[in-house]
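Asker: Predicted model follows, preceded by the sequence.
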Amino acid sequence: MALQETIEQTVTGLGYELVEIERTGGGLLRVTIDMPYPPDVPGVEQFINAEDCEKVTRQLQFVLEVEGAEYARLEVSSPGIDRLLRHEKDFERFAGELIDITLKAPIGVAASAGSTVAASRKKFRGTLERAEPKDGVAGWQVVWRDEPAVKPGQKVSKKKIPAALQALGFTLDEIHQARLAPVVDFKGRKPKIAPAADKPTEN
């Protein structure tokens, strides 16, 4: 059985969700887990704690030894602020959040026509939103403004007109990788969502 499949079956069998598997230098095998979504109690989301990680670690050590998997050290942890989004349910769970996506292929000339986005662009950061289905497949879009970064201490005029909203539609099959944007907000991890009155420019 492949390592990915072995780990995923073990993690899900214990009632958790496998988020990511990484192999790093020195033989480290890092496994990231999360609570399944939707939560058991609607509106009440649980989070991974140290006991959860220890429970999964013990079971994985046993299973991997039986399977003869090669690794020097096993590390089981909860998702960080740059959590990987892999499945449709991940996108449903984090709709409205700020994300970073990398496409498998550049958007192309046709998609960039009439906008300031380069045809060769593959990476985008913006708010994740539902979009119209594409060829019967659930659609998503990332919405953003191409605003220049504000330097520390720099004052922004209240009269300044914000850049136009832009939107890029995509399906999960078109994505190489998607993660929550690692932005820390001490008032709560919610991005600033553009007013509904603004209409994004689609690419």
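Answerer: Yep, that arrived. Bear in mind the structure is a predicted one, so any value in this text is a computation, not a measurement. Numbering: from 1, shown residues only.

Asker: make it CA atoms for all contacts and neighbour counts henceforth
Answerer: Noted.

Asker: Could you tell me which residues within stretch 163-176 count as buried?
Answerer: Neighbour-count burial for stretch 163-176 flags 165-172, 175 (criterion: 16 or more other CA atoms under 10 Å).

Asker: Okay, strands next: where are they in the protein?
Answerer: Using DSSP state E, the strands of the chain run over residues 17-24, 28-34, 73-77, 98-103, 123-134, 137-145, 165-170, 175-180, 201-202.

Asker: before we move on, back to that, if we only consider the buried residues of stretch 163-176, which is nearest to Thr12?
Answerer: Leu172 (22.1 Å; CA to CA).

Asker: what's the closest non-adjacent residue to the one residue sitting closest to the centre of the chain?
Answerer: Geometric centre of the chain, nearest residue: Arg179, 2.5 Å, by CA atoms, centre = their mean. In this structure, Arg179 finds its nearest non-sequential neighbour in Leu84, 4.4 Å apart by CA to CA, 6 or more residues apart in numbering.

Asker: That neighbour and Ile161, how far apart?
Answerer: 34 Å (CA to CA, to the nearest Å).

Asker: wait, what's in contact with the closest residue to Asp100 other than its chain neighbours?
Answerer: Nearest residue to Asp100, sequence neighbours excluded (CA to CA, 6+ apart): Arg125, at 4.5 Å. If a contact means CA atoms under 8 Å, 6 or more residues apart in numbering, then Arg125 has 98-101, 142-144, 181 as its contacts.

Asker: Quick check: Arg125 vs Gly27, distance?
Answerer: With CA to CA as the criterion, Arg125 and Gly27 are 32 Å apart.

Asker: Presented hereafter is structure B, for comparison with structure A:
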Amino acid sequence: MSTTQSERLRELLAPLVSARELDLEEVEVTPAGKRRVLRVVVDGDQGVSLDECAELSREVSQRLDDTDVMGGAPYVLEVTSPGADRPLTRHRHYVRATGRLIKAQLAEGGELLARITAVDEEGLDLEVPGVKGRKPTTRRLAFDEIAKARVEIEFNRKAAEKAADESQEEA
């Protein structure tokens, strides 16, 4: 039997999350003044909508009310998705980020900014943007070469895709 509160919460909440075909990414309890914040992070292959978070929040709240896992001290429940600039820590994160721009810190030092084009069990196929008008290049990166990685937010992605499409048509 699990002994830590986070483990007990994970065991309690995982069935609710998986019943919605979502993944339980994180369960975190942090102090916030006289209260605590219970943050439950969920994700799915198609992302997570606000409505799904709200429905799951009601279910989680009811399940917590039915148990004593949070104890008697007041807490605030927050059910959320990982966010647009999520860290990539598991294979499924990379699969879900296919087509997205990422920044990877390499295990041997240095950083790499590239777009994921494919993911398999060993690593990633990437498209590295060209510099100073040069064409993009491809690169293979094994998972063990990555110290940490994060999705990069692209505010003008559609413009970048349109420019890339136009440059391919000209070639």
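Answerer: Thanks, I have the structure now. Because the structure is a prediction, the values reported are computed rather than measured.

Asker: and the residue nearest to Asp100 of structure 1, what pairs with it in structure 2?
Answerer: Using TM-score structural alignment as the criterion, Arg125 of structure 1 maps onto Leu113 of structure 2.

Asker: Between Leu84 and Ile161 of structure 1, tell me which one has more neighbours.
Answerer: Shown here are Leu84 of structure 1 and Ile161; by other CA atoms under 10 Å, Leu84 has more neighbours (19 against 7).

Asker: Find the nearest non-adjacent residue to Ile21 of structure 1, please.
Answerer: Val31 (4.8 Å).

Asker: repeat for Ala84 of structure 2
Answerer: Ile153 (6.5 Å).

Asker: Can you report how many residues lie near the equivalent of the one you found over in structure 1?
Answerer: Taking TM-score structural alignment, the alignment pairs Ile153 of structure 2 with Pro182 from structure 1. Under the neighbour criterion other CA under 10 Å, Pro182 of structure 1 is assigned a count of 14.

Asker: how close does the closest residue to Leu64 of structure 2 other than its chain neighbours get to Leu9 of structure 2?
Answerer: Nearest residue to Leu64 of structure 2, sequence neighbours excluded (CA to CA, 6+ apart): Met70, at 7.2 Å. As judged by CA to CA, Met70 of structure 2 and Leu9 of structure 2 stand 8 Å apart.

Asker: repeat for Val151 of structure 2
Answerer: Using CA to CA, Val151 of structure 2 is found at 28 Å from Leu9 of structure 2.

Asker: who's more crowded, these two?
Answerer: Between Val151 of structure 2 and Leu9, counted using other CA under 10 Å, the more crowded position is Val151 (23 against 19).

Asker: which ones are touching the residue nearest to the more buried one when sequence neighbours are not counted?
Answerer: Distances taken as CA to CA, 6+ apart put Ile102 closest to Val151 of structure 2, at 4.3 Å, once the chain neighbours are dropped. The contact partners of Ile102 of structure 2, by CA under 8 Å, 6+ apart, come to 113-116, 149-152.

Asker: And Ile102 of structure 2, what's its match in structure 1?
Answerer: Under the alignment by TM-score structural alignment, Ile102 of structure 2 pairs with Ile99 in structure 1.

Asker: and its match, how far is that from Ile161 of structure 1?
Answerer: Note on Ile99 of structure 1: its distance to Ile161 of structure 1, by CA to CA, is 24 Å.

Asker: tally of neighbours for Ala118 of structure 2?
Answerer: 16.

Asker: And for Gly13 of structure 1?
Answerer: For Gly13 of structure 1, using other CA under 10 Å, the count is 11.

Asker: Aligned against structure 2, show me the partner of it.
Answerer: Using TM-score structural alignment, Gly13 of structure 1 sits opposite Ala19 in structure 2.

Asker: Can I get the strands of structure 1 in CSV including distance to Arg58 of structure 1?
Answerer: Putting these into CSV (distance: least, CA to CA, whole Å) gives the following:
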stretch, distance to Arg58 of structure 1
strand 17-24, 16
strand 28-34, 13
strand 73-77, 10
strand 98-103, 33
strand 123-134, 36
strand 137-145, 38
strand 165-170, 39
strand 175-180, 28
strand 201-202, 49
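
Asker: closest to Glu92 of structure 1 out of those?
Answerer: Among those, strand 123-134 comes nearest to Glu92 of structure 1, with 8.4 Å by CA to CA.

Asker: now the angle from the closest one to strand 165-170?
Answerer: Comparing the axes of strand 123-134 of structure 1 and strand 165-170 via axes from the mean of the first three to the mean of the last three CA atoms, to 10 degrees yields an angle of 60 degrees.

Asker: and strand 123-134 of structure 1, which residues are buried?
Answerer: 123-131.

Asker: ditto for stretch 30-39 of structure 2
Answerer: 36-39.
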